[in-house]
Structure formats: C-alpha cells, structure tokens
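Participant: sequence and predicted model, in that order:
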Amino acid sequence: MSTTQRAVATTTTWVDDRTGAGKWLKKNLRKVFPDHWSFMLGEIALYSFILCLLTGVYLTLFFNPSMKEVVYNGSYAPLNGIKMTQAYESTLRVSFDVRGGLLVRQVHHWAALLFVAAVSVHMLRVFFTGAFRKPRELNWVIGVGLMTLAILEGFAGYSLPDDLLSGTGLRIAQGIVLAIPLVGSYVSSFLFGGEFPGTDF
C-alpha cells in the first residue's frame, strides 16, 4: 500500500468513526434501482439543470441587462444603425461576435426546455403512480414548489433578451397580474416599477 493510499484510508476511517457515514453509504449503495424508464426523469432534470447552470454562468459574462437605448453597430448587418436596448444588443453580440456564443445560447435554451419538461413529466409520474402518498407527501409539496420555481425561472430567462418574444411575454404577465382583484395594480407597480417595463433600470 502506497503512502497516498494509506493516507486516504486513515482519513476515511477517521471520518467514518466520527460520522457513521460508512453504514449509510453501504445501505444506500446496495439499493436496487428501478429499471423502468420513467425513473430516469429525475436524472434527466438534474443533468439539464447542471447544463443550464454552466451555460448560464458563461452567458452572464457577456450579457448586459440594461434597458438603455444604443445604436447597434455589430457584425449582423441587417440591424446596423438600428436603435435597441443594451440587453438586446448584448444578446446579438453573444450570438454573432463571441466565438461559440450562439452554440452556448442554444444549449442553454434547449437544456432549459428539457429541464422544465422533465420536471413536469416527473411530477405527472409521481401523481399518477400515487408516489406522493404518506410518507412522501413532503417530497410532493417540495416538488410542486420546485416545478413552479422552474417555470418562473424559465419565464425570467425568456424575458432577459428584450426581443419581441420577451416583450410580449412581459405584457401578458402584466395583464395577468393586473387582473388580480383589488391589489393587481399595486402588485404590478411593485413588480414592474411602473405602468410597463421601461428605461427605469
């Protein structure tokens, strides 16, 4: 046994003596994993979420979320000389001027779609198989909360580039918020900082 192996074994024994992690690992690593394809939906959601995180961090390095108007002078010739927000200009810059930027944007886009779809289908499987019943009702509540959060994050991601799709989505969201009885206008003003998203930021 080499010095490195001896050090790892000593450290592992020390941690196991104090935490009892070895018993827990032996118990959980020996569990039989179901072989039905629907049990892979959680893993698909996890891997697509990791892809979203990695590509999202990369895209954050180049994205400017400002609503300030600028004149576009980039490599996409049809839009040269057109006024647009810095958010949309930085989206075009990532797509056309950053090496591999469009590929990263598309991977981020499709990973986000796959994530929301996998979480939704996973929740449907849990519901229709009755896996949400006692003692797993807390898992169900957390899962519904995470699915709602995933959908809201997807909407937030669509709203960032400030293109026609995001503007229409924001207008629809504002209409839904304004339709809330009694407090709709106050909630809309709180969320959007005015009548409709503008150059406040």
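Facilitator: Done, it's in.

Participant: alpha carbons only for contacts and neighbour counts from here, please
Facilitator: Will do.

Participant: what count of nearby residues applies to Leu165?
Facilitator: 12 (other C-alpha atoms under 10 Å).

Participant: for stretch 60-73, measure first residue to last.
Facilitator: One end of stretch 60-73 sits 21 Å from the other (C-alpha to C-alpha, to the nearest Å).

Participant: quick one: buried residues of that stretch?
Facilitator: For stretch 60-73, burial by neighbour count (16 or more other C-alpha atoms under 10 Å) applies to 63-67, 72.

Participant: now tell me what touches stretch 80-94 from outside.
Facilitator: Stretch 80-94 has contacts (C-alpha atoms under 8 Å, 6 or more residues apart in numbering) with 59, 62-74, 76, 101-102, 160-163.

Participant: now do the buried residues in it.
Facilitator: Neighbour-count burial for stretch 80-94 flags 84-94 (criterion: 16+ other C-alpha under 10 Å).

Participant: how far off centre is the helix ranked longest in the chain?
Facilitator: Among the segments of the chain that qualify as a helix by DSSP state H, the longest is helix 101-129. Centroid separation for helix 101-129 versus its chain: 9 Å, with C-alpha atoms, centre = their mean, to the nearest Å.

Participant: likewise stretch 149-166?
Facilitator: Relative to the centre of its chain, stretch 149-166 is centred 10 Å away, using C-alpha atoms, centre = their mean.

Participant: hold the first one in mind and look at this next one:
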Amino acid sequence: MNSTDALAKRPKPPGTSAVVLDQADERFAYAAGLRKQFNKVFPTHWSFMLGEIALYSFIIVLLSGVYLALFFDPSMEEVVYNGPYDPLRGVHMSRAYESALELTFEVRGGLFMRQLHHWSALLFVASMICHMFRVYFTGAFRKPREANWVIGVNLILLGTFAGFTGYSLPDEMLSGSVCASPPVSPCPCPWSAPGCTGRCSVASSWEWRSSRGSTSFTC
C-alpha cells in the first residue's frame, strides 16, 4: 500500500457542525431522546393524522389572521358605506364591517385570504374535536397520557373561544346571530349588551388590543 492509498483511507476530521452537536449532546444529552422519538412506531390508521391536520390548519389560521389584521379595523364607530359593493352603498354600518368589506372587494387577494382563514379555522376546530374523540374512544387518555388529555381539552376550549371572537369581529349578520344565542346558554360576551339580546359589540372590546399590536382573528 502506497502513501496515497493510506491518505485516502485516513478518516476525515469532523466538521464544525459535528463538533458543536457533540459538545451540546455531552451537556444536554438530547441525542438519546431524539433517537427514541424517531424510532417510535405509530399505527398506520388514518385517524392518527387528525392531530397533524389540526396543527397545519392552525398554522394557516395564524398566518392568514396576521395578514387580515393588517387591514381590519375593529372599531364600532358608525360610518356610511361608499365602497364598490352597490347593494350596501349608502348604508349606515360600523367601521369594523366597512373594513371587512374593503378587505373583501378592494384588497387584492383579500377575499381569498378571508375564505382561507375561515375554512382553515373550521377545519382546525373540527379536526381537534375528532382527534379528541379518537383519543377518548381508544382509551389513549389513560396513564401516562392524562396530562396530554387535559392539555388537549383546554386547547379545544381555547380554540372554540378564538373561533367565536373571529365570527364576532366583522359585526355582520352572522356575528349578531352568534351573539343572539338562546338565553338559556351563558352569555359569551358579558361586556356587550345585557343578556346578549341586542347588538353584540365584540369588536369594540378588542379594539384596544389590536391598537397595541395584538393579532385579531377575522373570519
């Protein structure tokens, strides 16, 4: 064997990234946990994709909601609509509804983003509910997964509340229908009209948050 072959077979020194990862593994010992997760075997049943569907839907809802928040004005100030939508021209409405119409008819791609946000939000809540039903009926909530079950139930409640606020923000007929729920149910917006029997001004309660840079959920 000549010197050239010996040099070719000599192991190459590890790169910078490999050295950094080795140093991090010596201090945090994350490699064993990652290897265990990668080697975990999941059933091939389609119902195990419900969690992923909920996750991807939430990402779409979050990104589209940030985009819609750039154009939506959650103000309950009464204005007269003079936009391009002829059936409502000259009608008195809230600034929130006017900005929703402007987003739909005047912003390029606004209607598509509203529909994308709307249907991804519905898919998000529906997939979460179906996922929790699968977990319940398969007994996957038992020990040692009871913490995941409690977290999932709380996430469903939080997602449902976020969907309610999204429906209420545009101040349209659908918003009024949601707020005019049967009186036997608890009032979801006690800061608005007593008993939620009149006009529900959810948008005004979120105005101060939006003015401080918070993300609004607009359906």
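Facilitator: On my side now, so go ahead. If you're wondering where the values come from, they're calculated on a predicted model, not measured in any experiment.

Participant: tell me the residue in the second structure aligned with Val57 of the first structure.
Facilitator: In the second structure, Val57 of the first structure lines up with Val66, judged by TM-score structural alignment.

Participant: the aligned residue in the second structure for Glu69 of the first structure: what's it in contact with?
Facilitator: Alignment note (TM-score structural alignment): Glu69 of the first structure maps to Glu78 of the second structure. Taking C-alpha under 8 Å, 6+ apart as the criterion, Glu78 of the second structure is in contact with 92-95.

Participant: ok, Trp206 of the second structure to Ser192 of the second structure distance?
Facilitator: Distance from Trp206 of the second structure to Ser192 of the second structure, by C-alpha to C-alpha: 12 Å.

Participant: and the gap between the equivalent of Ala29 of the second structure over in the first structure and Trp14 of the first structure?
Facilitator: Here Ala29 of the second structure is matched to Gly20 in the first structure, going by TM-score structural alignment. Between Gly20 of the first structure and Trp14 of the first structure the distance is 10 Å, computed by C-alpha to C-alpha.

Participant: try Leu164 of the first structure
Facilitator: Distance from Leu164 of the first structure to Trp14 of the first structure, by C-alpha to C-alpha: 59 Å.

Participant: ditto for Leu146 of the first structure
Facilitator: In terms of C-alpha to C-alpha, Leu146 of the first structure sits 37 Å off from Trp14 of the first structure.

Participant: same deal with Ser90 of the first structure?
Facilitator: 52 Å.

Participant: can you map out the helices along the first structure?
Facilitator: 3-19, 21-29, 41-60, 86-96, 101-129, 137-159, 164-178, 184-192.

Participant: mean deviation of the longest one from the second structure?
Facilitator: In other words, helix 101-129 of the first structure. Comparing helix 101-129 of the first structure with its match in the second structure after superposition yields a mean distance of 0.5 Å (mean C-alpha distance after the TM-score superposition for the first structure).

Participant: for that helix, list every residue counted as buried.
Facilitator: 101-102, 104-105, 107-109, 111-123, 125-126.

Participant: out of everything not next to it in sequence, what's closest to the spatially most central residue of the second structure?
Facilitator: Centroid check for the second structure by C-alpha atoms, centre = their mean gives Phe58 as the closest residue, at 3.6 Å. Spatial nearest neighbour of Phe58 of the second structure, excluding adjacent residues (C-alpha to C-alpha, 6 or more residues apart in numbering): Phe124 at 6.0 Å.

Participant: surely the one you found meets Ile53?
Facilitator: Yes: Phe124 of the second structure is within contact range of Ile53, at 7.3 Å (criterion: C-alpha atoms under 8 Å).

Participant: grab the nearest non-local neighbour of the aligned partner of Pro170 of the second structure in the first structure.
Facilitator: Under the alignment (TM-score structural alignment), Pro170 of the second structure maps onto Pro161 of the first structure. Excluding its sequence neighbours, the residue lying closest to Pro161 of the first structure (C-alpha to C-alpha, 6+ apart) is Tyr88, at 5.2 Å.

Participant: now for that neighbour: what does it line up with in the second structure?
Facilitator: In the second structure, Tyr88 of the first structure lands on Tyr97 (TM-score structural alignment).

Participant: now that match: how far from Pro190 of the second structure?
Facilitator: From Tyr97 of the second structure over to Pro190 of the second structure (counting by C-alpha to C-alpha), the distance is 21 Å.
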